[in-house]
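> Starting from these lines, generate the structure:
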Amino acid sequence: MDSFNSKIAKIVGFKGLKGDIKLSLETDFDLICGIKSVKLTAPISALAAESINARVDRLYCEGRLVLLKLKGFADRTACEKLLGYTVYTEKEQLRALDEDEWWIDDLIGLTVYTRHPLKIFGKVSTVYGDSNITLAVCDKAGKEYLVPFVKALVPVVNIAEGRIEIENIPGLLDESADDSEGDSEEDKE
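Next up is the predicted model:
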């Protein structure tokens, strides 16, 4: 299995003639500032699905730009073929998360419970956004609901137990879904 499975950026351009690569980040800069190596994957539209492993020479911010310099890519000409590539790294190279931080991939698939009464509602199907996160939650019937990922609405996230709990305020989730025959925590015991 490939250990370079943490998507961190997309290559969107270049700066100057010395091989500095402009990145559009998929995560916060402070999580990736210490990485030493990356895997670059060609866009799906490319004829040959190419990937390149490379060592990081320098990763830095200049104003609002995030720039990457790779060892072995001495000038702009050497880098230009990388336009549109996706940049991955190993999860172990990323900064450890703080207490109330989670990897987006870890949220997908978690069982969603409504609170008061505690009842199984569905699963997290996907996550939208980068700084303002929204969870897409599918109920048992497959209907999707969008839930802003804020502490007031999602007070409990427990990756180890594979669950999150949502405060079902009026209008957030379908009223009929909340009154459905969900499995309550009391029924499971």
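> contacts and neighbour counts: CA atoms only from here.
Will do.
> Residue 34 versus residue 14, what's the distance?
To residue 34, residue 14 is 21 Å away according to CA to CA, to the nearest Å.
> more neighbours, those two?
In terms of neighbours (other CA atoms under 10 Å), residue 14 is the more surrounded of residue 14 and residue 34; the figures are 20 against 14.
> what about that one, is that helix, strand or coil?
Here residue 14 is recorded as strand under DSSP: H, G, I helix; E, B strand; the rest coil.
> got the contact list for it?
20, 21, 22, 76, 79, 80 (CA atoms under 8 Å, 6 or more residues apart in numbering).
> Same question for residue 77.
Contact analysis of residue 77 by CA under 8 Å, 6+ apart lists 17, 19.
> Tell me how many other residues crowd residue 51.
Counted with other CA under 10 Å, residue 51 comes out at 15.
> ok, now residue 103?
Close neighbours of residue 103, defined as other CA under 10 Å, add up to 12.
> try residue 150
Other residues near residue 150 come to 13 when the count uses other CA under 10 Å.
> In which helix or strand does it reside?
When elements are assigned from DSSP states H and E, residue 150 belongs to no helix and no strand.
> Second chain to compare with the first, below:
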Amino acid sequence: MEDMLRVGVITSPHGVRGEVKVFPTTDDAARFKTLKQVVLDTGKETISLEIEHVKFFKNMVILKFKGYDNINDIEKYRSKDLLIRREQAVELEEDEYFIADLIGLAVVTDAGEALGTVKDAMETGANDVYIVEMKDGRELLLPAIGDCILDVNLDEGRMTVHVLDGLMDL
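All right, here's what the predicted structure looks like:
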């Protein structure tokens, strides 16, 4: 399991006083109000940042980090991930999982046939859709609904699914 979870991506500076626009990658952008710190992944290193204040504009979160007071301080972090430690994450309900924990799981049908591995997940509004990279290189899109996703076992690294009629034809 991943120790760090992505909650957003810096898209651009906002104004000249060191604020940044962040595209939230969490289900609830309002959770930024309660976050005190995030970890910036620059690709070469990680930097712990203290959040000074939070605003919201359309689908974006505007963040100001302590000690970053002008556009030049923050411009270099465009397109970089903002992470939190797992212990800062929201409590999940039963049958809810972090996408980072699902990626890489082996996908097996209820008949015992190995299909491939979870490559990614798409959030569609109605329900998530898991992208499974099959052994032959094709992708299978599985809706994250109870009729299709039968069991997720993170300890064993396996997801058991029922492939609904027609899904393999797409």
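> returning to that earlier point: filter the contacts of residue 14 of the first structure down to just the buried residues.
20, 21, 22, 76, 79 (16 or more other CA atoms under 10 Å).
> hmm, back to that, closest one to residue 65 of the first structure out of the contacts of residue 14 of the first structure, please.
Residue 65 of the first structure has its nearest neighbour among the contacts of residue 14 of the first structure in residue 22, at 6.8 Å by CA to CA.
> how about residue 101 of the first structure, what's its partner in the second structure?
Using TM-score structural alignment as the criterion, the counterpart of residue 101 of the first structure in the second structure is residue 96.
> need the helices for the second structure, in chain order.
For the second structure, the helices defined by DSSP state H occupy 71-74, 99-102.
> Dump the ones you listed into CSV; add distance to residue 162 of the second structure as well.
Shown next, in CSV, are these (distance: least, CA to CA, whole Å):
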stretch, distance to residue 162 of the second structure
helix 71-74, 47
helix 99-102, 17
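> Nearest approach to residue 8 of the second structure belongs to which of these?
helix 99-102 (13.4 Å).
> which parts of the closest one are buried?
Within helix 99-102 of the second structure, the residues that count as buried by 16+ other CA under 10 Å are 99, 100, 102.
> a markdown table for those, including distance to residue 132 of the second structure?
As requested, those are exported to a markdown table (distance: CA to CA, whole Å):
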| residue | distance to residue 132 of the second structure |
| --- | --- |
| 99 | 13 |
| 100 | 14 |
| 102 | 11 |
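> Which of the residues you listed sits closest to residue 41 of the second structure?
Minimum distance to residue 41 of the second structure across these is 15.7 Å, recorded for residue 100 (CA to CA).
> nearest spatial neighbour of that closest one, skipping sequence neighbours?
Leaving aside its chain neighbours, residue 100 of the second structure sits nearest to residue 2 (6.7 Å; criterion: CA to CA, 6 or more residues apart in numbering).
> and the one you found, how far is that from residue 68 of the second structure?
Between residue 2 of the second structure and residue 68 of the second structure the computed distance is 28 Å (CA to CA).
> These two: which is more packed in?
Using other CA under 10 Å, the more surrounded residue of residue 2 of the second structure and residue 68 is residue 68, with 16 against 9.
> what's the counterpart of the more buried one in the first structure?
Here residue 68 of the second structure is matched to residue 73 in the first structure, going by TM-score structural alignment.
> quick one, what contacts its match?
With contacts defined as CA under 8 Å, 6+ apart, residue 73 of the first structure is in contact with 19, 79.
> How many neighbouring residues does residue 92 of the second structure have?
By other CA under 10 Å, the residues close to residue 92 of the second structure number 9.
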